[in-house]
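sequence and predicted model, in that order:
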Amino acid sequence: MPEAPHPTSLLETLEAITGPAGLLRGADAAPMLADWRSLYQGAALAVLRPGSTEELSACVKACVAAGVPMVPQGGNTSMVGGATPDESGRQIVIALTRMNRVRSIDTTDMTMVVEAGLVLKTAQDVAREAGALFPLSLGAEGSATIGGVLSTNAGGNTTVRYGNARELMLGLECVMPDGTIWNGLRRLRKDNTGYALRHLMVGAEGTLGFITAAALRLFPLPREEAVALCAVADEAAALALFRRFRDQDEGAVRAFEYMSGGSMHLVLDHVPGVSLPLAERAQHYVLVDLASSRPQAGLRGLLESVLEAAMEAGEVLDAALAESVAQRAAIWKLREEHPEGQKRAGASVKNDVSVPVSAVPEMIRRCSEALQKLIPGSRPVPFGHLGDGNIHMNLAQPPGMAAAEFLARSHDIMDCVNEIVRDYGGSFSAEHGIGRLKTDMMEDWRGGAELAAMQAIKAALDPLGLMNPGKVLP
C-alpha cells in the first residue's frame, strides 16, 4: 500500500477537485459518521461529496495514491453499519448525495436512468409524473438513495410482486476501486455478453466500487388499488390468507405484510399520529395491498370475497378496508412505523431473516419461544414481508433491564434465531445485508467455496483493500 501523505495535502487535493461544497469536516460531517441505529460511532478524515462521476473518479484515484480507505454512503439508512467509517479516523466517507440527477426517462422503453444520490422517494415521484411506476418501496424511502438500495440489494414491501432492487436494474455506471469509470448503462432487457458485472456490484455494499448511476425498470401505473388491515387468528392464519389471495389472483398481490401484536402495540403506544382502525387490539395482524394496471380489475370485490371466506374459516377476526387514499396511507403508516416504534420503546436486537414462505409461521413461533427462554421477560416483536418469506424476528428489551445489558446479549440473540432459521434452509440476512454487524457470521454460513470465491473477487478488483474495509467479508 502506498505511504499516505500528510492528511492536509490529500484534503487540499480533494477539495480542489470537488470545490469547497464537496468537502465536509467537523460538525458538518458529524451526522454522517454514525449509523441510523446508533450502533456505531465512527471517525473520518472528512466527508467527501463529489458532484459528478468524473469528480468521483479523480477523488478515488487521489485516495488510492494516498492509500486512504473509502467508505461509500448514500442516505445513511443502513441497519447493519454498512456505511459507517471505523474509529481510526483514517478513512474518507464519500457521500453521493450531490449526484442526484435524473438523466433520462423513456415510457416506451419503460426505463429511467438516474444518478446514485437520487432519493428513492424522488425516483418514485419522477416516474409517476411521467405516467409510470418505479415500484421499489421501503420504510426509509424518504432518505435512502438509489445507489444505496442497489448496493444493498434492498427488498422492501413490494418484493412479492416486483422482486428486489436487483430485479429492477438493467444497467449500471460505476467508479471502480482504482478510479476508472465503467459505463454499463445499457437499457436492454437482453444482454448476454459474458459475466453480468452489474449483478456483482448489486449487493456488494460498496466493497467492489461505487455505483454512480443506474438504468431502472419502470412499470405501468396501477388503475385500481385496494388495501386492508386484518386481525388474524395466528401466524398460520396469516399464511392461509396469503394463499387465498395468491390462488385467486397472484398478479394482484402487491404486498402482504405480517405484524405481531407486540410490535404493532409499540407503534400504537409510542408513535404519534397513528391509530388502529379495528374495534380492538389483536395478537396478529396482516396488511393486504392489491393493485392492478388492468381496467376494471375488480380488486375491491376480490378483497371483500376473500376476506369473507377467511372470516367464515376463522382465519380473519376483523378487518378494515381503506375507503380513500388517505386511509390507505394511514394503514401503511402503521406498518412502516414498526422500526420507529421499537426504537422509541427502548433497545431492540434486529434479526433480518428469511425462510421458505411455507415455514414462516413455525419459524416465528419457535423463535419467539426460544428467545423468551433465552432472556426471560423479553418481548418478541416480529413483523415483515410474509409474502416473500422475510421476517424481521426482532426482540425488545425486557422492562427493568438496562439497554446496555440487553444489547450485550445481541450475538446470543442472533445466534438463537439463526440456528432455528438454519433448520429451514433460510438466510441470516434477507434484505439488510452484512455491513459491519454480521461479518462474523459469514464463515459459518457461507464458508468454503462460496466465501473463497467472494474473497477472490474482492482481491482481484480491490487488491489494496481500500473499498469499504471491514464490511461484508470476515
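That came through, no problem. Every value quoted in this text rests on a predicted model; they were computed, and no experiment measured them.

drop to CA atoms for contacts and neighbour counts, all remaining ones
Will do.

do you know how far the spatially closest residue to Ala43 that is not a sequence neighbour is from Thr111?
In space, and not counting its chain neighbours, Ala43 is closest to Gly89: 4.5 Å by CA to CA, 6 or more residues apart in numbering. Distance, Gly89 to Thr111, using CA to CA, to the nearest Å: 41 Å.

against that first model, consider the following:
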Amino acid sequence: MDLVAELVALLGGPHVITADADQAPYLQDWRGRYTGRVQAVVRPATTEEVAAVVRLCRTHGAPMVPQGGNTSLCGGATPDDSGKAVLISLQRLNHIRALDTDNDTLTVEAGCTLAEVQAAAAEADRLFPLSLASEGTCRIGGNLSTNAGGVHVLRYGNARDLVLGLEVVLPDGQVWNGLRALRKDNTGYDLKHLFLGAEGTLGLITAAVLKLSPRPRSVCTAWVAVTDPAAAVALLRRFRTECGERLSAFELMSQMTLALVLRHIPGAQNPLAEIPSWSVLVELSDTRVDAALDRILESVLAPAMESGAVLDAAIASSEAQRLALWGLRENASEAQRHEGVSVKHDVSVPVSRIPEFLRRADAALTAAFPGIRIVAFGHVGDGNLHYNCSKPAADENAELLAEWGGLNRIVHDLAHELGGSISAEHGLGQLKRGEIRRYKSALEMDLMERIKRAFDPDGLMNPGKVL
C-alpha cells in the first residue's frame, strides 16, 4: 500500500484530505506569504493516532508538518512546495483532560484553542493568563511550540513559564509522557524546554499541563497619551514601583498605528480628544473585589501629568469600555492588513533601550527609504516591539518588498547591537531561518543542529523551519 492508502486505513477517509480545494485552507500561512503542497492533510483524534501517523510517515520517508490553528506569522506551520510532506492537523485533539484546582493546573490537548483553555480555567474560577489577539483561532499546541508571548508577559511570563509538563510524539513515533504537574522536579535535564519554542522541529506536542493563577476580580484599564517612548518607559518604571504585580499589561502604540485602527476597524473610537504621538494601554488587576485600582492608577498618573510626561488619559468605567480600549491594541495587525503587505519585524531589546531603538531605527530607515511609513506597537513592558514598514500607497509596496533584505538588515542589526533579538515571540519559521545565522554564534548554531540531529536524524519533522 502507498502512504496515503495506509493513512486512510488508519484514520478513515474523512480525516485524510487529498482534494486540492479541501487542502487549500491548510496550505497557506495567515499572512499569505507562503503556500505549499502536500501528499495529504491528516486529522488524527488521539495521541495514539498521531504516533501511528508519524511511524507511517517515517517508514515512507515522508516529511511531516504539524499545524494547530495556522496562525503562524513566520510560515512555521506551512509546508514547502515539493508535495512530499504530510500535514498533521492537531485540531481534533481538543479535549480538556484534567483540572486540579488545589494544584492550580489544567491538562489540555494540543488542539484546544487558546480561548477554550482560558474558558476552562475561568469556569473553575481560575486564570490562564496567556492572551493573544488570535486566541479564538490559535491552538495551545502551536502557542507552546512557538513559546508565545502576548500582552501579559510582563506579569505572568511567556508560554514557557506557564507549562509544567508535556506529552510529545517524537520523530520516530514514540510517545514521551512528561505530563508531570510538579513545580519542583530536579531530576536531570528538563526535557520539556527542548520542545517549547522548537516549532515542531523536534516532535509534536499533543498535550500539556498548564499552570493556573487566581482570577482577578478587580481590573482597571486606561488609555494614556505620552510625549514620547522615553516618557512611556519612565511611566512603566513608576507603575512597577508603585503597583508591583498588580501591573498586568503595558502596551505602546504609535500615532500611525492608532490612526490605521481607527480608519479600518468598524466601531473603533479614539478614547481621547486627539490621536497622540504615542499611546500607552495600561492595565492593573487584583484578586480582591475592593482593590480601588482606579484610585491607585490615578495616583500614578497624576504626578506624570503634572510633569508633562503624560498629556491625557481615559480610564475605562465599564467592561464594555475596557474591551473597546483593548480592541484598539489587539486590532493593530488586522488594521494594517487593509493597507496592503508590509515588512514586519518582531524584535526585542532591553526595556531601557526601547527609546534609542525607535529613534535610531526611524532615522536610519527614513534616510535609506524615503517615504517609508513605520507602524510601531508592542509590549513595551517586556521589551517586545512590532516594528512594521510599508509605503502609504499599497501599490508602492512591491518596490519596498524588493528591498526586504536591506530593510531587515538595518532593523535587525540595530536590535542586535542593543542586546536584543530578531524574534521576540513569533519564532523563526521559514522567514528567519537564514537570518538568524547572522546573529547567533557558530557554537550556538552547532548546538542547535546537534539537538536536531539527536531527535530527528532523518530530518523529517517540520523540515526547513528554524534551521
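The structure has been received and is ready for your questions. Everything numeric here is computed off the predicted structure, so don't read it as measured data.

picking up where we left off before, next, the counterpart of the residue nearest to Ala43 of structure 1 in structure 2: secondary structure please.
Correspondence of Gly89 of structure 1 to structure 2, assessed by TM-score structural alignment: Gly83. In three-state terms, and counting by DSSP: H, G, I helix; E, B strand; the rest coil, Gly83 of structure 2 is coil.

residue in structure 1 matching Ala304 of structure 2?
So Ala304 of structure 2 corresponds to Ala310, using TM-score structural alignment.

and if you look at Trp176 of structure 2?
Using TM-score structural alignment, Trp176 of structure 2 pairs with Trp182 in structure 1.

show me the contacts for the most centrally placed residue in structure 1.
Taking CA atoms, centre = their mean, the centroid of structure 1 lies closest to Ala154, which sits 3.9 Å from it. Residues counted as contacts of Ala154 of structure 1 (CA atoms under 8 Å, 6 or more residues apart in numbering) are 164-165, 431-432.

which of those still touch in structure 2?
Retained in structure 2 (both residues aligned by TM-score structural alignment, their matches' CA atoms under 8 Å) from those: 164-165, 431-432.

as TSV, those with neighbour count and secondary structure would be great.
Putting the kept ones among the contacts of Ala154 of structure 1 into TSV (neighbours: other CA atoms under 10 Å; DSSP: H, G, I helix; E, B strand; the rest coil) gives the following:
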residue	neighbour count	secondary structure
Asn164	23	coil
Ala165	25	helix
Glu431	23	coil
His432	24	coil
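
can you tell me which of those residues comes closest to Glu323 of structure 1?
Distance to Glu323 of structure 1 across the kept ones among the contacts of Ala154 of structure 1 (CA to CA) is lowest for Asn164, with 29.2 Å.

and the closest one? What does it align with in structure 2?
Aligned partner of Asn164 of structure 1 by TM-score structural alignment: Asn158.

distance check, its match against Trp404 of structure 2.
29 Å.

which parts of the stretch 301-450 of structure 1 are strands?
316-321, 348-349, 352-354, 379-380, 383-385, 390-392, 395-396 (DSSP state E, counting those that start in this stretch).

mind listing the helices for the stretch 101-250 of structure 2?
Secondary structure of the stretch 101-250 of structure 2 by DSSP state H, counting those that start in this stretch: the helices cover 114-123, 140-145, 153-156, 192-195, 229-243.

among those helices, which is the most enclosed?
Sort the helices of the stretch 101-250 of structure 2 by mean neighbour count, taking mean count of other CA atoms under 10 Å, and helix 140-145 sits at the top with a mean of 29.

where in structure 1 does it fall?
Counting by TM-score structural alignment, helix 140-145 of structure 2 sits on residues 146-151 of structure 1.

average distance between the matching stretch and structure 2?
Once fitted to structure 2, stretch 146-151 of structure 1 is off its aligned match by 0.3 Å on average (mean CA distance after the TM-score superposition for structure 1).

residue boundaries of the strands in the stretch 101-250 of structure 2?
Counting by DSSP E, counting those that start in this stretch, the segments of the stretch 101-250 of structure 2 that form strands are 105-109, 126-127, 163-169, 175-178, 204-211, 213-214, 218-226, 247-254.

for the residue nearest to Ala43 of structure 1, what are its contacts?
If you count contacts by CA under 8 Å, 6+ apart, then Gly89 of structure 1 has 42-45 around it.

do Ala124 of structure 2 as well
Ala124 of structure 2 neighbours (CA under 8 Å, 6+ apart): Thr101.

which position in structure 1 pairs with Leu293 of structure 2?
Under TM-score structural alignment, Leu293 of structure 2 pairs with Leu299 in structure 1.

excluding its backbone neighbours, what's nearest that match?
Ala226 (6.1 Å).

next: Gly75 of structure 1.
Ala144 (4.4 Å).

count the neighbours of that neighbour for me.
22 (other CA atoms under 10 Å).

pretty sure it contacts Thr122?
No: applying CA atoms under 8 Å, one finds Ala144 of structure 1 not in contact with Thr122, separated by 10.1 Å.

coming back round to it: compile the strands of the stretch 301-450 of structure 1 into JSON lines and extend it with columns for distance to Gly26 of structure 1.
JSON lines is the format used below for these (distance: least, CA to CA, whole Å):
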{"stretch": "strand 316-321", "distance to Gly26 of structure 1": "50"}
{"stretch": "strand 348-349", "distance to Gly26 of structure 1": "30"}
{"stretch": "strand 352-354", "distance to Gly26 of structure 1": "34"}
{"stretch": "strand 379-380", "distance to Gly26 of structure 1": "39"}
{"stretch": "strand 383-385", "distance to Gly26 of structure 1": "38"}
{"stretch": "strand 390-392", "distance to Gly26 of structure 1": "35"}
{"stretch": "strand 395-396", "distance to Gly26 of structure 1": "34"}
